[in-house]
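Colleague: below is the structure, and that's it, no one-letter string:
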């Protein structure tokens, strides 16, 4: 049943991907938008969700809450060579055993980065994508046998495949990770793809994340998210999330997780420039 649902999702996203994409906006418009954009903004989605496992018994210990806080600070505008700009980001993701006695945190992951962003244009000087090159660190701030951390150089590219479908692909070159988690790449791999489809633009959306580990097996992960915005003048949504796979958190990256959660999200508009 799970494989059938997963295959159906892949087929659906593949079919809608072949529609023609929009023409994009001009270089001068992009320069103006970047020049007038807030220096401080949301980077990844900020959310608080809670849910239950669907592959084991539901108890106070297996149900949990997950939340994420993420922001971005522009250090420069599009004034650096090759139309690039410098930015800092910080993302913090927490797994909270909120239903247990004393409500302990299972883990908190800290993920700062510094990087360069660049709009990408076609021969007609129309925007076709956004690229970024980042130096990232991620760790869980723990010691002893529970310590997990890794560093990577990440290359990310986002584009519209058609007026409703956005693809973000990210690849990384990891380093300084083998002391605490030498087999990490067997679970997180070297790349990730995210597809977001506007079922009803700015009201009802679906998102699919895919990640594959390095070995020739099924270790990896996929995540499905459904967003619904109840209020017109807002970037606040309700979100249903299904995560199935490995490395959702660092401390338990070798353990298979199959969780469904629901909650509240403040969505980022970082890539909305591609939809104009």
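Modeller: Okay, I see it. Being a predicted model, the structure only gives us computed values, none of them experimental.
Colleague: drop to CA atoms for contacts and neighbour counts, all remaining ones
Modeller: Will do.
Colleague: now do the helices in the stretch 51-200 of the chain.
Modeller: With DSSP state H, counting those that start in this stretch applied, the stretch 51-200 of the chain shows helices at 185-188, listed in chain order.
Colleague: and the strands in it?
Modeller: Here the stretch 51-200 of the chain has its strands, by DSSP state E, counting those that start in this stretch, at 64-74, 85-96, 105-121, 127-139, 149-162, 165-175, 191-200.
Colleague: chain center to the shortest one: distance?
Modeller: With C-alpha atoms, centre = their mean, to the nearest Å as the basis, strand 191-200 stands 10 Å off its chain's centre.
Colleague: what residues does the helix or strand that that strand is followed by touch?
Modeller: Moving toward the C-terminus from strand 191-200, the next helix or strand (DSSP states H and E) is strand 204-212. The contact list for strand 204-212, computed with C-alpha atoms under 8 Å, 6 or more residues apart in numbering, reads 187-199, 218-229.
Colleague: before we move on, back to that, could I get the strands of the stretch 51-200 of the chain as JSON lines with mean neighbour count?
Modeller: Shown next, in JSON lines, are the strands of the stretch 51-200 of the chain (neighbours: other C-alpha atoms under 10 Å):
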{"stretch": "strand 64-74", "mean neighbour count": "20"}
{"stretch": "strand 85-96", "mean neighbour count": "20"}
{"stretch": "strand 105-121", "mean neighbour count": "19"}
{"stretch": "strand 127-139", "mean neighbour count": "19"}
{"stretch": "strand 149-162", "mean neighbour count": "20"}
{"stretch": "strand 165-175", "mean neighbour count": "18"}
{"stretch": "strand 191-200", "mean neighbour count": "18"}
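Colleague: okay, one more to line up with it:
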């Protein structure tokens, strides 16, 4: 006799429809049962959101900026890249940052592993300084940096002392330029190694070490940029609670000059009654001091304070 299939269990009509929809819409890279780094880089099967979908990368933000100085006459170690005349920029301006990424492929080297997933990503970040408060010079964009990159991330799950976990390592290639012609053109290319570890969902430590790709003297817009912006970066993030995050990012030249920068950020989650009690919108307060806040300022030290709004994920 033919086997018969048992009928499906009845649906409990007492369950509210919204609850059924919520269960069906669980998204791996937003599933809070996984750690911060696992969700960000989709290191595990359960934290995977699939390829060719846009993710947030760095914060997407709009901020009001006040600085100790503004670069009215940009200079470079290259004689052809020195501005000929000053522009009457103001120290107070707007900063707009857009940043997205997408996963191109996964399971390249971890195919067959029951839980871990490596991945290949492409990202793009754009940061613009807008002289909104300078009507006398028609409110121009003082500088816009474009930063496309490609990165490969390999997952790990090694236990470290004091409860820390080593979560990933990777390699990347990044181009950064401001898209301007001479004498304001600035650009460079780097290859980097990166890694990250975390303690529960409270603390994360990330690091990058990079090497600038060689350019001939006649095509180098910014000689010695690594001695100003740096050759390494260390990031420390503390999730104080579900609504507040503090982050410190430090860069260093790893050379005799000892130059670099430090960036301290506070992000506070904002809620609104229009869309619910909690959103992905953050109040973003930032203090930066050092070199390389933008490419046009790669060799100019300044301190910048900004307050604005950031969309940290979408």
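Modeller: Received the coordinates, thanks. None of the values given here were measured: they were computed from a predicted structure.
Colleague: picking up where we left off before, which of the strands of the stretch 51-200 of structure 1 sits closest to residue 259 of structure 1?
Modeller: Smallest distance to residue 259 of structure 1 across the strands of the stretch 51-200 of structure 1 (C-alpha to C-alpha): 9.3 Å, for strand 64-74.
Colleague: which one's the longest helix in structure 1?
Modeller: helix 2-16 (DSSP state H).
Colleague: cool, structure 2 as well?
Modeller: helix 17-24.
Colleague: quick one: that helix aligns where in structure 1?
Modeller: Alignment note (TM-score structural alignment): helix 17-24 of structure 2 is unmatched in structure 1.
Colleague: ok, then the element right after that helix?
Modeller: Using DSSP H and E, the next helix or strand after helix 17-24 of structure 2 towards the C-terminus is helix 36-41.
Colleague: gap between that following helix and the chain center?
Modeller: Distance of helix 36-41 of structure 2 from its chain centroid, counting by C-alpha atoms, centre = their mean, is 13 Å.
Colleague: in structure 1, what stretch matches whatever helix or strand comes next after it?
Modeller: Using DSSP H and E, the next helix or strand after helix 36-41 of structure 2 towards the C-terminus is strand 54-56. Using TM-score structural alignment, strand 54-56 of structure 2 lines up with residues 40-42 of structure 1.
Colleague: mean per-residue distance, the matching stretch versus structure 2.
Modeller: For stretch 40-42 of structure 1, the mean distance to aligned residues of structure 2 following superposition is 1.1 Å (mean C-alpha distance after the TM-score superposition for structure 1).
Colleague: neighbouring contacts of that stretch?
Modeller: If you take C-alpha under 8 Å, 6+ apart as the criterion, stretch 40-42 of structure 1 is touched by 70-74, 267-270.
Colleague: ok, 10 Å please
Modeller: Applying C-alpha atoms under 10 Å, 6 or more residues apart in numbering, the contact partners of stretch 40-42 of structure 1 are 69-75, 87-91, 266-270.
Colleague: same question for stretch 4-18 of structure 1.
Modeller: With contacts defined as C-alpha under 10 Å, 6+ apart, stretch 4-18 of structure 1 is touched by 1-3, 160-167, 195-197, 206-208, 210, 222-224.
Colleague: now that stretch: which residue numbers in structure 2?
Modeller: Taking TM-score structural alignment, stretch 4-18 of structure 1 hits no residues over in structure 2.
Colleague: burial count for residue 245 of structure 2?
Modeller: Counted with other C-alpha atoms under 10 Å, the neighbours of residue 245 of structure 2 add up to 19.
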